[in-house]
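Peer 1: show me the folded form of this:
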Amino acid sequence: MPKISPLLLALPLALALSACGSEPDPVANDADSFAARINQNGGATPAPQGTVAPKVAETLPGAAPGPFAPGTLTDPASATCGANLMGPFIGRPADDATRSEIVLALGRSDNLRFVAYGSPGYVNPDATNPRLSLMLDAQDIIRDARCG
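Peer 2: Predicted coordinates:
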C-alpha cells in the first residue's frame, strides 16, 4: 500500500484554518456596494421618489355600492338575476320575513336559492345566469348575492 505523506494530509487543514481568521471587507458588503456590483453601469439604481395612487373608475349605473366583484351585486351585469337589488338585505338574517321581502323585491320566487355556509359543492358566479344565489354565513346572515 502506498504511503501518504503527512504534508499532504496537513494541507487541507492548513487551508481551512487560514480561511477562519480572515474578515470580509465590511465596505464591500453594504447595500450601495452590492447595488454597484449588480448594475452594469457601476452605479446604484436610484430609488423611486414617490408612488402614484391608482385611478379608480366611476361606478356604473345599476351597481350596488362597494368594491367591484364580477358576478356579485356590485357588478351592473348582475341585473340579469337581480343581485344588484340585494344591497339592503346584506347583513340581515335569512329568516322567513327577510326571504318574503326578497321575493317581493325580485318580483319572483323562481331561480332563487339560499346557499348555507359549508354547503357541499361549488358555487360559480355567472353574471349571465338568471338564478340568484344568496350566500349565508354560519349564523344564516346574508353575506353576498351572486348570479349563477
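
Peer 1: alpha carbons only for contacts and neighbour counts from here, please
Peer 2: OK.

Peer 1: now do the helices in this protein.
Peer 2: Counting by DSSP state H, the chain has helices at residues 6-20, 31-38, 96-106.

Peer 1: now those in JSON lines, with distance to G121 and mean neighbour count?
Peer 2: Output for these, formatted as JSON lines (distance: least, Cα to Cα, whole Å; neighbours: other Cα atoms under 10 Å):
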{"stretch": "helix 6-20", "distance to G121": "61", "mean neighbour count": "10"}
{"stretch": "helix 31-38", "distance to G121": "51", "mean neighbour count": "14"}
{"stretch": "helix 96-106", "distance to G121": "23", "mean neighbour count": "13"}
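
Peer 1: please tabulate those in CSV, including the columns distance to V115.
Peer 2: Output for those, formatted as CSV (distance: least, Cα to Cα, whole Å):
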stretch, distance to V115
helix 6-20, 66
helix 31-38, 54
helix 96-106, 13
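
Peer 1: looking at these, which is closest to L132?
Peer 2: Proximity to L132 (Cα to Cα) singles out helix 96-106 among those, at 9.6 Å.

Peer 1: list the contacts of that closest one.
Peer 2: Contact partners of helix 96-106, identified using Cα atoms under 8 Å, 6 or more residues apart in numbering, comprise G82, L85, M86, F89, R92, S109.

Peer 1: wait, which of those residues is closest to T128?
Peer 2: G82 (11.0 Å).

Peer 1: quick one, what contacts that closest one?
Peer 2: L73, L106, P130, L132, C147.

Peer 1: go through those residues and name the one nearest I38.
Peer 2: The closest of the contacts of G82, once distances to I38 are taken by Cα to Cα, is L73, at 49.4 Å.

Peer 1: how about this one, so we can line them up?
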Amino acid sequence: MAIKRASIAALAMLALPACGNTPNSSDSTTAAAEDFAARINGPATEAGDDAANPAATTATAVQGSPSGAPTVAPPLPNAAAGPFVAGTATDPNSATCDANRMGPFIGRVADAPTQTDIENVVLLGREIRWLRPNAPAFNTDAASPRLNIMLDTQDIIRDARCG
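Peer 2: Okay, the predicted model is just below:
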C-alpha cells in the first residue's frame, strides 16, 4: 500500500509542474508560428499595401526577391492552360503526330463524318489509330508520328496522343 501511495505522489509531482508550463508553451507555439509565417510570406507589411496592389507582389516575385520566393515564368503566347502531359495535345512536341490540331474534335462523337474531318486536318498519309476502352494491349511510342485518338465507351473523343 505504501508503494501505491508513493507512486501516486510521484505522478502528482510530475503532473503539477506541467500545468504551470501551459501558458508559456502556447506563447512559444505562437512565436514559432509567426516566425514560420514571416519566413514564408516575407517581413510583415502594413495592412492593405499588397492587397491594394497585387501587381507589385507579382513583379517583385518575377524580378527575383531576396527572400528566395519562388518565381514562375510567364506563359508563352497561345499556350494551353495548365501543365502539359507528354504525348498529349498539350505537349509542345505534339506536332509530330498532329495531336495539337485535335482540340476542336475533343468531346465529339467519332462517327464517320468526324473521322473524315480529322483525316482532312492531319497531314496526308498520317497513320491514325482509334483506341477504345478495353481494347487489346498496344505499344506506345510518344516520338512516333502515329496519331492515337482515345475514345470512351460511347465513342466520344476524349484525347489525342502521339504514339
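
Peer 1: overall similarity of the pair, as a TM-score.
Peer 2: Once superposed, chain against chain, the TM-score is 0.67 (TM-score structural alignment, normalised by the length of structure 1); 134 aligned residues with a Cα RMSD of 3.4 Å.

Peer 1: out of the helices of structure 1, flag the one nearest T59 of structure 1.
Peer 2: Using Cα to Cα, the nearest of the helices of structure 1 to T59 of structure 1 is helix 96-106, at 22.3 Å.

Peer 1: Provide the aligned range in structure 2 for that closest one.
Peer 2: The aligned range for helix 96-106 of structure 1 in structure 2 is 112-122, by TM-score structural alignment.

Peer 1: counterpart of D98 of structure 2 in structure 1?
Peer 2: Match for D98 of structure 2 (TM-score structural alignment): G82.

Peer 1: and if you look at V72 of structure 2?
Peer 2: In structure 1, V72 of structure 2 lands on P54 (TM-score structural alignment).

Peer 1: and that match, how many residues sit next to it?
Peer 2: 6 (other Cα atoms under 10 Å).

Peer 1: dump the residue contacts of it.
Peer 2: Here P54 of structure 1 is in contact with no residue (Cα under 8 Å, 6+ apart).

Peer 1: what subset of the contacts of helix 96-106 of structure 1 is buried?
Peer 2: G82, L85, M86, F89 (16 or more other Cα atoms under 10 Å).

Peer 1: identify the residue nearest P93 of structure 1 in space, chain neighbours excluded?
Peer 2: Spatial nearest neighbour of P93 of structure 1, excluding adjacent residues (Cα to Cα, 6 or more residues apart in numbering): I141 at 4.2 Å.

Peer 1: residue in structure 2 matching that neighbour?
Peer 2: By TM-score structural alignment, I141 of structure 1 lines up with I156.

Peer 1: and if you look at L15 of structure 1?
Peer 2: So, by TM-score structural alignment, L15 of structure 1 is matched to A10.

Peer 1: thinking again about what came up before, if I look at the match of I141 of structure 1, how far off is C97 of structure 2?
Peer 2: For I156 of structure 2, the distance to C97 of structure 2 (Cα to Cα, to the nearest Å) stands at 20 Å.

Peer 1: among the two, which residue is more densely surrounded?
Peer 2: C97 (27 against 18).

Peer 1: surely that one meets P145?
Peer 2: Yes: C97 of structure 2 is within contact range of P145, at 4.4 Å (criterion: Cα atoms under 8 Å).

Peer 1: mutual contacts of the two, please.
Peer 2: With Cα under 8 Å, 6+ apart, C97 of structure 2 and P145 have common neighbours R126, C162, G163.

Peer 1: just put those in a markdown table and tack on neighbour count and distance to T30 of structure 2.
Peer 2: A markdown table is the format used below for those (neighbours: other Cα atoms under 10 Å; distance: Cα to Cα, whole Å):
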| residue | neighbour count | distance to T30 of structure 2 |
| --- | --- | --- |
| R126 | 13 | 64 |
| C162 | 28 | 53 |
| G163 | 22 | 55 |
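
Peer 1: adding distance to N93 of structure 2, write those out as a markdown table.
Peer 2: Converted to a markdown table, these look like this (distance: Cα to Cα, whole Å):
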| residue | distance to N93 of structure 2 |
| --- | --- |
| R126 | 16 |
| C162 | 9 |
| G163 | 12 |
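
Peer 1: restricted to strands, list those residues.
Peer 2: The members of those that map onto strands under DSSP state E are C162.
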